[in-house]
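**Q** With the sequence up front, the predicted model follows.
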Amino acid sequence: MTAVLVLNADCGPLHRVSLRHAIRMLFREVAVVHEAEPGRRIGGYPMPTVVRLVSYVVTRWRHSRGPAWSRTGVLARDRHSCGYCGGPASTIDHVLPRSRGGRDDWANTVAACGRCNNRKRDRTPAEARMPLLVRPFAPTWALSV
């Protein structure tokens, strides 16, 4: 299923939705097709790639610091690749372990594969002789669109 970009009424990007959700928005008349694939239709609607909302939505939250920390967010930020070996990651690891005062925040967590996470245990990367391939950072709203 393809993703459809949703623009605010002022043509600023908001987020992406599924094609099914975009068709529902068109049916409810809360959005109009801004761009579509030529020659392709779904029922009475052209197949949208970009839809624009009919009325402006205030997005004050976009001007805040950024998205709240979450395990899913860390995996998405690191593109599901391990921060230690570069392989596929399914867990997160605390750079400074929680047992030593490390917190659940963007700058202290990286995506990790199970093997590297178990190997590092409750040590720092230097103590475990496992240097980080990436530097953890706090994402902004611009990166999450």
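**A** Received it, and whenever you're ready, just let me know what you need. Numbers count the residues shown, from 1 in each chain.

**Q** When you work out contacts or count neighbours from here on, use the C-alpha atoms and nothing else.
**A** Noted.

**Q** gap between the residue lying closest to residue 57 once chain neighbours are set aside and residue 15?
**A** Leaving out its chain neighbours, the residue that sits closest to residue 57 by C-alpha to C-alpha, 6 or more residues apart in numbering is residue 8, at 6.5 Å. Counting by C-alpha to C-alpha, to the nearest Å, the gap from residue 8 to residue 15 is 9 Å.

**Q** contacting residues around the nearest residue in space to residue 105 that is not next to it in sequence?
**A** Computed as C-alpha to C-alpha, 6+ apart, the closest residue to residue 105 that is not its neighbour in sequence is residue 69, at 5.8 Å. By C-alpha atoms under 8 Å, 6 or more residues apart in numbering, the residues touching residue 69 are 104-106.

**Q** One more to weigh against that first structure:
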Amino acid sequence: MSVVLVLNADYGPLHRVSVRHAIRMLFREVAVVQEARPDARIGVFPIPTVIRLVSYVVTRWRHSRGPGWSRAGVLSRDGRRCGYCGGVASTVDHVLPRSRGGANSWENTVAACGRCNQRKGNRTPAEARMPLRSAPRAPGWAELAAH
């Protein structure tokens, strides 16, 4: 299914929605088409690729703190690459294991392939002699939206 970029009234990017949701926003007149596919329509509406809100939405909360931690966010931040070997990652590994007090946080989790995650087990990277390729960090909104 296609996605549509939603811009704030000041042309700043907010998020992405489905085409169906975008059409509903156009029908309710809370948004206008900014860019659309040429010669493609759904009823009276062109199929949008970018819409812009009619009224400005305050987004201070997006700048006061970063995005919340999530498994999908960690995989996206790391480009689905293992933090240990660089292979294709499908799991999330805790640098300091949860059993030792490690938290679900951006700074304590990295994307990992199943093999490295199993090999590291319930140890720290130093104990397992598996150095991280880069230090985990909290991403910004723009970084996560780009993936």
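**A** Nice, I can see it. Just so it is clear, the structure is predicted and the values come from calculations on it, not from any experiment.

**Q** Give the residue from residue 8 and residue 15 of the first structure that has the larger number of neighbours.
**A** Neighbours were counted for residue 8 of the first structure and for residue 15 using other C-alpha atoms under 10 Å; residue 8 has more, 19 against 13.

**Q** thinking the more buried one is in contact with residue 34, fair?
**A** No. Assessed by C-alpha atoms under 8 Å, residue 8 of the first structure is found out of contact with residue 34, at 10.9 Å.

**Q** which neighbours do those two share?
**A** Taking C-alpha under 8 Å, 6+ apart as the criterion, residue 8 of the first structure and residue 34 both touch residue 52.

**Q** Where does residue 36 of the second structure sit: helix, strand or coil?
**A** strand (DSSP: H, G, I helix; E, B strand; the rest coil).

**Q** do you know how far it is from residue 54 of the second structure?
**A** 17 Å.

**Q** So what does the residue nearest to residue 57 of the first structure match up with in the second structure?
**A** Aligned counterpart of residue 8 of the first structure in the second structure: residue 8 (TM-score structural alignment).

**Q** show me where the first structure has helices.
**A** 19-27, 71-77, 114-120, 141-144 (DSSP state H).

**Q** Show me what counts as buried in the longest one.
**A** Put plainly, it is helix 19-27 of the first structure. 19, 22-23, 25-26 (16 or more other C-alpha atoms under 10 Å).

**Q** Test my guess that residue 95 of the first structure contacts residue 108.
**A** Yes. Contact criterion C-alpha under 8 Å: residue 95 of the first structure and residue 108 qualify, at 5.2 Å.

**Q** out of these two, which sits in the more crowded spot?
**A** The neighbour count for residue 95 of the first structure versus residue 108, taken as other C-alpha under 10 Å, is higher for residue 95 (21 against 18).

**Q** Please list all residues in contact with the more buried one.
**A** Contacts for residue 95 of the first structure (C-alpha under 8 Å, 6+ apart) come out as 102, 108-110, 124-125.

**Q** how much space is there between the residue lying farthest from the centre of the first structure and residue 27 of the first structure?
**A** Distance from the centre of the first structure peaks at residue 44, with 32.1 Å (C-alpha atoms, centre = their mean). For residue 44 of the first structure, the distance to residue 27 of the first structure equals 10 Å [C-alpha to C-alpha].

**Q** Quick check: residue 59 of the first structure vs residue 117 of the first structure, distance?
**A** As for residue 59 of the first structure, its distance to residue 117 of the first structure is 37 Å (criterion: C-alpha to C-alpha).

**Q** quick revisit: next one: the residue farthest from the centre of the first structure from residue 15 of the first structure, what distance?
**A** Using C-alpha to C-alpha, residue 44 of the first structure is found at 24 Å from residue 15 of the first structure.
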